[in-house]
Structures are given as C-alpha cells and as structure tokens.
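*Asks:* I need the structure of the sequence given here:
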Amino acid sequence: MNIVLDRPRCEGHGLCEEVAPQLMHLDDEGELVLDVENVDKELEAAQAAVRVCPVAALRLA
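*Replies:* Alright, predicted model coming up:
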C-alpha cells in the first residue's frame, strides 16, 4: 500500500498531519512531506489522513 499526494491540489491545511503525524508533516514552506515507508504499518492513520483532507489531495494506492 502506498499513499499518493496530488501536490498541486494540496493547500497545506495540515489536517492530515494532525491525524497521522507518524506518516506526514508540513515543512517550513508549507509543503507536505510523506513517510511512504511506514504506510503499511500505519494503515489506519493513512486512511484517516485521506478521509480528512478537505481538497482530496491524498489517496491510497
């Protein structure tokens, strides 16, 4: 399983970071940084991050 970011769609709201800080964070410039290595271990958190994104910039593949 992998988490995919549609970077142009991401507006940097940070809701995904709030529910899955072990998988993603916003850097100093407001860009989302993903830890794709741990998605399988943190699948519930990844699913929650996809659900809370207000602009649907995240998906699981």
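*Asks:* use CA for all of it now, contacts and neighbours both
*Replies:* Will do.
*Asks:* Figure out the helix or strand that Val33 lives in.
*Replies:* strand 32-34 (DSSP states H and E).
*Asks:* Buried by neighbour count: which residues of that strand qualify?
*Replies:* Buried residues in strand 32-34, counted by 16 or more other C-alpha atoms under 10 Å: Leu32, Leu34.
*Asks:* for comparison, sequence B:
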Amino acid sequence: MENANSLNMLERAPDKVSGAWVFKGTRVPVAALFENLKDGASIDQFLEWFPGVKREQIETLLE
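*Replies:* Sure thing, here's the model as predicted:
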C-alpha cells in the first residue's frame, strides 16, 4: 500500500463521525468497508450502498 496515496483518500477529524477515519469527502467510515467485505459484500455492493465513496478510493486503500 502506498501510504501517501491512501492518506489522500482518507480523512479524520474529531468533530466528524467521532474522529473515525472516513473516506475523504464523505461521512462513511473506512471500518464500514472492511465490515461489509467481511460479511460477504462485494465492492460493487458497497459502492451502491455508499454512493459518496469512489471506486478509486477503495482500490487505493486495498492495494
């Protein structure tokens, strides 16, 4: 994983989603991606359920 690219796709602020890491420009926690994948969801399903997240963000994070 390229840390610099991954961090550009994520953000964290104490006043946003209780300080959890989220996909930049959204309020979608990164943890939601991993929880959904663990439960058997596909990336396409996740993108459908959380339309603010971009495929590029997920692919960069998973690299």
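*Asks:* Any idea what the TM-score comes out to?
*Replies:* Their TM-score after superposition, calculated using TM-score structural alignment, normalised by the length of structure 1, is reported as 0.32; 41 aligned residues with a C-alpha RMSD of 4.0 Å.
*Asks:* on contacts alone, who are the packing partners of the strand holding Val33 of structure 1?
*Replies:* Packing contacts for strand 32-34 of structure 1, counted by 3 or more C-alpha pairs under 8 Å, 6 or more residues apart in numbering; DSSP states H and E, involve strand 24-26.
*Asks:* And the strand it packs on, what does it pack against?
*Replies:* helix 15-19, strand 32-34.
*Asks:* Among the ones you listed, which comes closest to Val4 of structure 1?
*Replies:* In terms of C-alpha to C-alpha, the element of those nearest to Val4 of structure 1 is strand 32-34, at 8.8 Å.
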